[in-house]
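Got a predicted model here, sequence first, then my questions.
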Amino acid sequence: MAEAHQAVAFQFTITPEGIDLQLSYQALNQIYLSGVRSWKKRVSRLRNRVIKGVYPASPSSWLFVVIAILATMYMRSDPSMGLITKIQQHLPLSLSAEKQTMLSVLVFSTLLWLSLILALRFCLKLLLSYHQWMFEQHGRVSNTTKVWVTLLRLLSSRKPLLYSYQTSLPILPVPAIKETLSRYLESVRPLLTDPGYKRMTEMANQFESNLGNRLQRYLKLKALWATNYVSDWWEEYIYLRSRGPIMVNSNYYGMDFLYVTPTALQAARAGNTITALMLYRRKVNREELKPSRVPGTVIPLCAAQCERMFNTTRTPGVETDVLQHWQDSEFVAVYHKGRFFRLWVYTAGRLLSPREIEHQIQRILDDPSPPQPGEEKLGALTAGDRVPWAQMRKQYFSSGINKRSLDSIERAAFFITLDDEEQGMRGEDPAGNLDRYAKSVLHGKCYDRWFDKSFSIVIYKNGKSGLNAEHSWADAPTVAHLWEFTLATDAFQLGYSEDGHCKGEVDRSLPLPQRLVWDIPSEVQAQVCSSLAVAQALADDVDCHVFPFRDFGKGRIKKLKISPDAFIQICLQLAYYRDRGGFCLTYEASMTRLFREGRTETVRSCSNESCAFVKALEDGEEAEQCRNLFRLASERHQNLYRMAMTGAGIDRHLFCLYVVSKYLGVDSPFLKEVLSEPWRLSTSQTPVQQMELFDLKNHPDFISLGGGFGPVADDGYGVSYIIVGEDMINFHVSSKYSCSETDSHRFGAQISKAFQDVMTLLSADTKTSSSSKGPAQPQPKKLL
């Protein structure tokens, strides 16, 4: 009970001699230092509000305006055209004439300064609303775009904070319903027979002429009122209202370095990882992170998703879940061998050193106490169906010690699992071990992760690490940015001693990590078993295959003047055709973060052009014709991706129209059929956003495996890929064992063969590759 004793600042007892008062100066000192730290945060946040509130101007520019106005006044010139005099007439007569003049000048200067700020922000918003630059070929930039780039760089010359651009980002536009329906019909043409396409065309025309325009008016009204007409509905209806398990179905994972494990000591790896994550949180809170931008440009992306990165939990409800966010928790929740702990990472207002956190983690690893009854598999409640978890939480975790312990998990900065297994590419079966590693990070034992947390970190017994992220609060680029920073800071900034321990000194008087106490009745234990059975059946059905493709990478693809992403997506179409003997509706995740609160949009990668290329190649058409068809398919894919990024996508618009129809209580057979179509091939690129953090030239082994997700359709594939450096692409393929038509390893082999066949085809024509019109414009990174 040492930690409980130290937490008491003062004690008093009443004795016959009087009141005996005992003060704990150590506890009082910690309270004082924590208060100082809290006030420093408040001051910092207030300062940041001012700085980003006046961006792209600076607070000091106010003084410049005041001095300029005063200077003109002393030169007997009135720049206000009589406004200063009018302001002076409304000031108290008790002030002297000189003070009245000075005060009126300050008021006018402030109003002028604010007006200039609003004008600058309006201009910045107009500039950020220009997207034609994305559709121009490299080397053929129009004069309009050149002027636009110059003005944008001029207005963005000041160093921005993380959220400086938020209010200047444009609002996501609502596409014209006629254009959306036209693009939709074009996207499904290669998947339908002639009668089927005719039927769908008639349904679309009938929808447009009858119900569609009515729904569109409501949607435009929402777009005028809301900051983003999609994101709140997308978060609620796609994620939070889902009543099935979020494990596998929604949560996704990130993996460690492929070839390197910085230390084999589990506690040490946890110490550096926790430190790196808390340093990242500090940067987010202080807004010291650079705003994310479209790669290779000065164009900012929306940073709103960073706000709920830490101290956030998805809490279950009967009808819908709720995302809860707290301010700056100073502890993390830790799970080890069936026990839950609360680990404080701050003391006396300072962040513990990595060595101190390692020391605390080692205390948890050395703790021999057994789990309390019902504690070991309690996390299975977060892995099963949502309704039983919501009912158990309300009935048994809303008061008493269970509520206090649950609060410690849900309010924690994040969740840590100290896994008792070893993972990674190791041993005599490295390929099989990579597959098992992916499955472990995706779902573990189904009870040793807390799937409701915004993200959970897994540290394995051999020092390998991984990340499991809940999807509703943010998309993969936000989490990938965090994970890149964590891996790079762990390996290259914090580092380890020669014996594998964290660096720094240890204060061995630190209080022990606190065991969380539970009182779990038999009813809850029974539900834990039921939820675990549901989750285990889901986990056992997932077929994961992870493989690095090393034959070539984006370097060789770019030499052919082809977009690497277009190359990969067309190869995926070829692989699927060979695997299943046909084409399918293909989901490729794009982003709409060029707009305020933007999230994702779908690129329907299965196009008429890509299908024509695949058929020509498989039918043995002439190589020259196949190459021409590939070029057309590549250009078409790039155009589809650009349209999705600039708000001209199909699927989010149709989804919102469907939501409006449900609110109005009207049925649309067309929308119902569109939204029920299965995505048998769901793909995504894991973005690499901070290559400056990784010294791959001197440390080529420190390459990331990226991450992946479970299959979206029962009879489909989930494919995630990460382009690492110039010569490697890592793939994550998932499917379900229960489907006899899918096999992740077979599809992985088809992907590799498709890559080799297409590269052979394109490389054979060196004349074509060297005399192309120009290199394809590099594509912005994609998300999960």
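On my side now, so go ahead.

For the rest of this, base every contact and every neighbour count on C-alpha atoms.
Will do.

how deep is the closest residue to His336 other than its chain neighbours tucked in, by neighbour count?
Using Cα to Cα, 6 or more residues apart in numbering and skipping the chain neighbours, the partner closest in space to His336 is Leu418 (5.2 Å). Around Leu418 there are 24 other residues, counting by other Cα atoms under 10 Å.

Take this one as well and set it beside the first:
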Amino acid sequence: GFRTTLMKDSLIHWQDSEYVAVFHRGRYFRLWLYHAGRMLSPREIEQQIQRIMDNPSPPVPGEAKLGALTAGDRIPWAQARKEFFSSGVNKRSLDCIEKAAFFVTLDDDEQGMRGDDPAGNLDRYAKSLLHGKCYDRWFDKSFTVVVYKNGKNGLSAEHSWADAPIMAHVWEYVMTTDSFQLGYTEEGHCKGDVASSLPPPTRLTWDIPAECQERIERSLAVAQALADDVDFHVLPIQEFGKGAIKKCKISPDAFIQIALQLAYYRNRGTFSLTYEASMTRLFREGRTETVRSCTSESCAFIRALEGGESKEACRHLFRTAAEKHQHLYRMAMTGGGIDRHLFCLYIVSKYLGEESPFLNKVLSETWRLSTSQTPLQQVELFDFVNHPEYTTCGGGFGPVADDGYGVSYIIIGENMINLHISCKHSCPQTDSHKFGADIKKALEDLLELMSPEKPDPSKAELNHSKKSKKDL
């Protein structure tokens, strides 16, 4: 969780927590996960959640949208916290949320691929997980688990404490355990027994004065404007995947990154500084390093391809660009990247009070294309081929530049790639659906360019005669 002081946010680590905080219809509850020294069974947790859903009490004034304080600007939240949440019931309830293991939202909406517009529903599902209504997620928590009315679920995770692979790993473990080990009865209940003596979950109490309610509304307006501006699109590509790319003998990540460069060039008519996250988990406390995946090699290839140069020349340039990409990725993973190093120099320059025009320039350049691959099946927990119904959409993030794109992709099995594409409605030059179509076309064009040629029987003689001339 976060502790907001007027100086700065700081990350707080609790040794342990025996409960979660649950939000339902504008009310906050504490749900203990232990009873008489043992952990509750899934069936008992289900019963406790049912009790929360059956609780008819209305939210107190200011309670329903309280979470918006964590979604708006940080300084107003720090001030409101100091004024209204530093003593009494409000402090006790806030402490309860902040010391919970994580936050759970029981969302009244229904989400998922359903009805007449499965693609549009997928976009809405992802957008809802990213920010919800801006007051029904607690953005200061490490993560919020969101469960919808129709049983669909997902996560909204705060990014400063951990990178996506951590959450992906946890969530994969949770989903696998839920589906393959714990399971459900035919009526849809969790398996297991209920202890009759469980005390019900407790409502958190608040006393939120009118002035604080105004601050909540202000934070909500700020957050709502940000959320409404996010143009978010989920693009599942099911026609081909890692299998087809590997036949071209090119690293799947390099292939997708160069396809993103091609799509961006066609979309915007130019190249742009590109960020690709690489893990540095080979090192203790390692987080990420940047792969700058827009290279002179990738630009040379794209100019050749778009300029109509020969297939052979383009193939050669593509392989060179892919090799360069893999080299940069390996360097980044093993401590040979430049961006964290530059950031460190910047921190030191601030400490020493030294102005560096070079660092100022380098660190103010905008990443108009920000990309990342979500790892899947980090541990072989189950088999996608035999259980295609457990396919995930992966996850995504917002754009980091006002006029740029955020692209998150996940490679699923051999024949599927899921992309989350984000940008801002307020920028007339960006459009997530248009860019999605450009990415798909770029991937198809590159596959066609690089696919091994199938011999055509009718041309066999011709090829043979060509060969013999060459031999002469």
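The structure has been received and is ready for your questions. Treat the numbers as computed from the prediction; the structure is a model and nothing was measured.

re earlier: so which helix or strand takes in the aligned partner of the residue nearest to His336 of the first structure in the second structure?
Using TM-score structural alignment, the partner of Leu418 of the first structure in the second structure is Leu106. In the assignment (DSSP states H and E), Leu106 of the second structure maps to strand 103-107.

And Leu381 of the first structure, what's its match in the second structure?
Mapped onto the second structure by TM-score structural alignment, Leu381 of the first structure lines up with Leu69.

Its match and Met53 of the second structure: what is the separation?
Applying Cα to Cα, to the nearest Å, the value for Leu69 of the second structure to Met53 of the second structure is 24 Å.

now do Lys152 of the second structure
Distance of Lys152 of the second structure to Met53 of the second structure, computed by Cα to Cα: 17 Å.

And for Gln238 of the second structure?
Distance check for Gln238 of the second structure against Met53 of the second structure: by Cα to Cα, it reads 38 Å.

Please pull up the equivalent of Lys403 of the first structure in the second structure.
So, by TM-score structural alignment, Lys403 of the first structure is matched to Lys91.

what about its match, which helix or strand?
Element membership for Lys91 of the second structure (DSSP H and E) is helix 88-98.

Equivalent analysis for Phe240 of the second structure, please.
Using DSSP H and E, Phe240 of the second structure maps to neither a helix nor a strand.

Which one's more surrounded, Lys152 and Met53 of the second structure?
Taking neighbours as other Cα under 10 Å, Lys152 of the second structure and Met53 compare with Lys152 leading, 15 against 12.

corresponding residue for Val719 of the first structure in the second structure?
By TM-score structural alignment, Val719 of the first structure lines up with Val407.

Can you verify my assumption that that match contacts Leu419?
Yes - the pair Val407 of the second structure / Leu419 is scored as a contact, 6.8 Å apart, by Cα atoms under 8 Å.

Could you give the residue range in the first structure aligned to stretch 381-392 of the second structure?
Under TM-score structural alignment, the match for stretch 381-392 of the second structure is residues 693-704.

and the equivalent of Glu355 of the second structure over in the first structure, helix, strand or coil?
By TM-score structural alignment, Glu355 of the second structure lines up with Asp667 in the first structure. Secondary structure for Asp667 of the first structure, judged by DSSP: H, G, I helix; E, B strand; the rest coil, is coil.

From Met203 of the first structure, how far out is Asp667 of the first structure?
Using Cα to Cα, Asp667 of the first structure is found at 13 Å from Met203 of the first structure.

what about those two, which has more around it?
Neighbour count, other Cα under 10 Å: between Asp667 of the first structure and Met203, Met203 has more, with 16 against 12.

Setting the sequence-adjacent residues aside, check what's closest to Trp206 of the second structure.
Of all residues not flanking Trp206 of the second structure in the chain, Asn90 sits nearest, at 5.2 Å (Cα to Cα, 6+ apart).

so what's the one you found up against?
Asn90 of the second structure is in contact with Phe84, Thr205, Trp206, Asp207, Ile208, counting by Cα atoms under 8 Å, 6 or more residues apart in numbering.
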